[in-house]
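Colleague: here is the input, now give the coordinates:
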Amino acid sequence: MKAYIFPGQGAQFLGMGKDLYESSAVAKELFEKANTILGFRITDIMFEGSVEALKETKVTQPAVFLHSVILAKTLDDFNPEMVAGHSLGEFSALVANGSLSFEDGLKLVSQRALAMQKACEITPSTMAAVLNLDDKIVEEICASIEGIVVAANYNCPGQLVISGAFKAVELACEKMKEAGAKRALVLPVGGGFHSPMMEPARAELAAAIEATMFAKPICPVYQNVTATAVSDPEEIKKNLIIQLTAPVKWSQSVNQMIRDGATSFTEVGPGKVLVGLVKKINPEAETFSA
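Modeller: Below is the predicted model:
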């Protein structure tokens, strides 16, 4: 079975999508439609803007979404039997499997980005990568710290990202190193995503998701929150709302997809981060980049 996977924030690069825009009439039309929906020319920033401008959450998230979704729509042999996306990538996956329209997906991603940016401004928060430490030890250390710090991204064996309030994350990093972590490094991100620090954003996004029409998808989506196959539109919506403050169970999702019959994983979007993680989760898995 063919699985298609969609990257999240952090996969962006300057010039992303320019070749698509120039070589495909379908892609050009969709990019121009996105400029109209967003109310600014995101293509100018993606194709020839500055790295700083592209790094802004309100730009990054729609940019990665657009690159992924438009690339999927221009692939000749795109016929997914299962899909999954990492964090923001879940929205790309839901457009790719027909659960969300292109327009609604883009509007939700834009609202999500703005809500997250606002939440980051309310209370300073951050994330940190922890390498070569057992997941259980990471979880126990987080639970022992005063203040908010939680396991946020289960990326692959030996790579877990923690998230929360600045001081709590820094203290957790010290304890992780003492416990034998190869590295525990605070990341240059806008805030503590996938933690309780995103509660204001979750509340704001919930209203937008509830007001959006979700259809029955052509194939299951393996959602970050459950790491299981979901096809019911109401369940998809519920999990999408929880996603902002809950961990991304990427390792668990990939393992479940393999158990459910995935024979190949194709990453659709900027970069090759996810196929790299898939190989670390299961070295035998067949991987491709679109």
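
Colleague: could you use CA atoms for every contact and neighbour count after this?
Modeller: Will do.

Colleague: ok, and the closest non-adjacent residue to residue 237?
Modeller: Excluding the flanking residues, the one nearest residue 237 by CA to CA, 6 or more residues apart in numbering is residue 209, at 6.6 Å.

Colleague: which SSE is that neighbour in?
Modeller: In the assignment (DSSP states H and E), residue 209 maps to helix 199-210.

Colleague: can you pull out the helices in the stretch 151-290 of the chain?
Modeller: Using DSSP state H, counting those that start in this stretch, the helices of the stretch 151-290 of the chain run over residues 166-178, 199-210, 233-242, 250-259, 273-281.

Colleague: just the strands in the stretch 101-250 of the chain please.
Modeller: According to DSSP state E, counting those that start in this stretch, the stretch 101-250 of the chain carries its strands in the segments 125-131, 149-156, 159-165, 183-186, 221-222, 229-230.

Colleague: mean neighbour count and distance to residue 75 added to those strands, as TSV?
Modeller: Below are those laid out as TSV (neighbours: other CA atoms under 10 Å; distance: least, CA to CA, whole Å):
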stretch	mean neighbour count	distance to residue 75
strand 125-131	25	34
strand 149-156	25	27
strand 159-165	26	32
strand 183-186	20	37
strand 221-222	28	19
strand 229-230	18	24
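
Colleague: how about this one, so we can line them up?
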Amino acid sequence: MKAYIFPGQGAQFSGMGKDLYEAHPNAQEYFESANDILGFSITDIMFEGSAEDLKQTKVTQPAIFLHSVVLSKVLGDSFRPDMVAGHSLGEFSALVAAGALSFEDGLKLVSQRAQAMQKACEAQESTMAAVLGLDDNVVEELCEATPGVVVAANYNCPGQLVISGAVDAIEAACEKMKEAGARRALVLPVGGAFHSPLMEPAREELAGAIAATEFSAPRCPIYQNVTTTAVTDIDAIRQNLIAQLTAPVKWTQSIRQMVADGATEFIEVGPGKVLQGLVRKIDNSVEASSATI
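Modeller: Below you'll find the predicted structure:
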């Protein structure tokens, strides 16, 4: 069975999507539509902007979504997923690719999500840190033992977690992780504590937008970050999307469940190759590659 997976924030690069735009007339239509919906030329920034330009919150998330969704569209009849999943932001790309959301509604939600997250970041100084070389339960226990807001946020693959929270709590937790034998515990250059309780204002703001958006039953199950299991129910999809902002991204658990449910081939749709690398570390018995056109 084929599983298509969609990347999240951090996969952007200067020049992303330009090859799709130049090679496929239908891709051009999606890109130009995105410029109209967003009210600025995101294509100019994607194709010609610097890495710094692409780091702008209002740009990063829509850009990755746009690249991923347009790529899935130009794959045409060869895009026949048995299941889909997306890492954080990538969940929106997966839902559009699977027919649960329209392109226009998906892009609007992603833009609103990015802006809501930015506001939450500005409300309180916060950050994230990568922890390498510790078991999940050890990371969880050390987070709980650290005063302040600090939680496990991304279960990327065995031995690779990201923690999220208030700056002082993250710094204190990193010291505990190193003392416990972590190979690395490194504060990341991000502007906020994504997938932590500090995203509650963004969760509340996005909840209204998601409730007002029309969803359809997806063509195949989506394995959502919050539940890690196959979901097709529209109401459940909505609730999981809302909960995702303050809940951890359970990527390791999702991939393992997809394999248990029959996935034998994982195809990454979008910029970068991060997810296929994680898949190989989670289960090296399955194939993992990039979508090609």
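
Colleague: quick revisit: from residue 109 of structure 1, how far out is the residue nearest to residue 237 of structure 1?
Modeller: In this structure, residue 209 of structure 1 and residue 109 of structure 1 are separated by 10 Å, where distance is defined by CA to CA, to the nearest Å.

Colleague: those two: who's more crowded?
Modeller: residue 109 (23 against 19; other CA atoms under 10 Å).

Colleague: now do the contacts for that one.
Modeller: 61, 62, 65, 88, 91 (CA atoms under 8 Å, 6 or more residues apart in numbering).

Colleague: look up how far residue 146 of structure 1 lies from the fourth one.
Modeller: The span separating residue 88 of structure 1 from residue 146 of structure 1 equals 29 Å under the rule CA to CA.

Colleague: ok, these two, which is more surrounded?
Modeller: When neighbours are counted by other CA under 10 Å, residue 88 of structure 1 and residue 146 differ, and residue 88 comes out ahead with 23 against 11.

Colleague: what's the neighbour count on the closest residue to the more buried one other than its chain neighbours?
Modeller: On the basis of CA to CA, 6+ apart, the spatially nearest residue to residue 88 of structure 1 that is not a chain neighbour turns out to be residue 8, at 4.7 Å. A total of 24 residues lie near residue 8 of structure 1 under the criterion other CA under 10 Å.

Colleague: packing partners for the helix or strand hosting residue 83 of structure 1?
Modeller: Here residue 83 of structure 1, judged by DSSP H and E, is contained in strand 82-85. Helices and strands touching strand 82-85 of structure 1, by 3 or more CA pairs under 8 Å, 6 or more residues apart in numbering; DSSP states H and E, are strand 2-6, helix 89-96, strand 221-222.

Colleague: average offset between that strand and structure 2?
Modeller: Between strand 82-85 of structure 1 and its aligned partner residues in structure 2, the average distance after superposition works out to 0.1 Å, using mean CA distance after the TM-score superposition for structure 1.

Colleague: whereabouts in structure 2 does that strand align?
Modeller: The counterpart of strand 82-85 of structure 1 in structure 2, using TM-score structural alignment, spans residues 83-86.

Colleague: with structure 2 overlaid, report how far the helix holding residue 209 of structure 1 is off on average.
Modeller: Once superposed with structure 2, the aligned residues differ from helix 199-210 of structure 1 by a mean of 0.4 Å; criterion: mean CA distance after the TM-score superposition for structure 1.

Colleague: which residue numbers in structure 2 go with that helix?
Modeller: Under TM-score structural alignment, helix 199-210 of structure 1 corresponds to residues 200-211 of structure 2.

Colleague: tell me which residues of that stretch come out buried.
Modeller: Within stretch 200-211 of structure 2, the residues that qualify as buried are 200, 201, 202, 203, 205, 206, 207, 210, counting by 16 or more other CA atoms under 10 Å.

Colleague: good, wrapping up.
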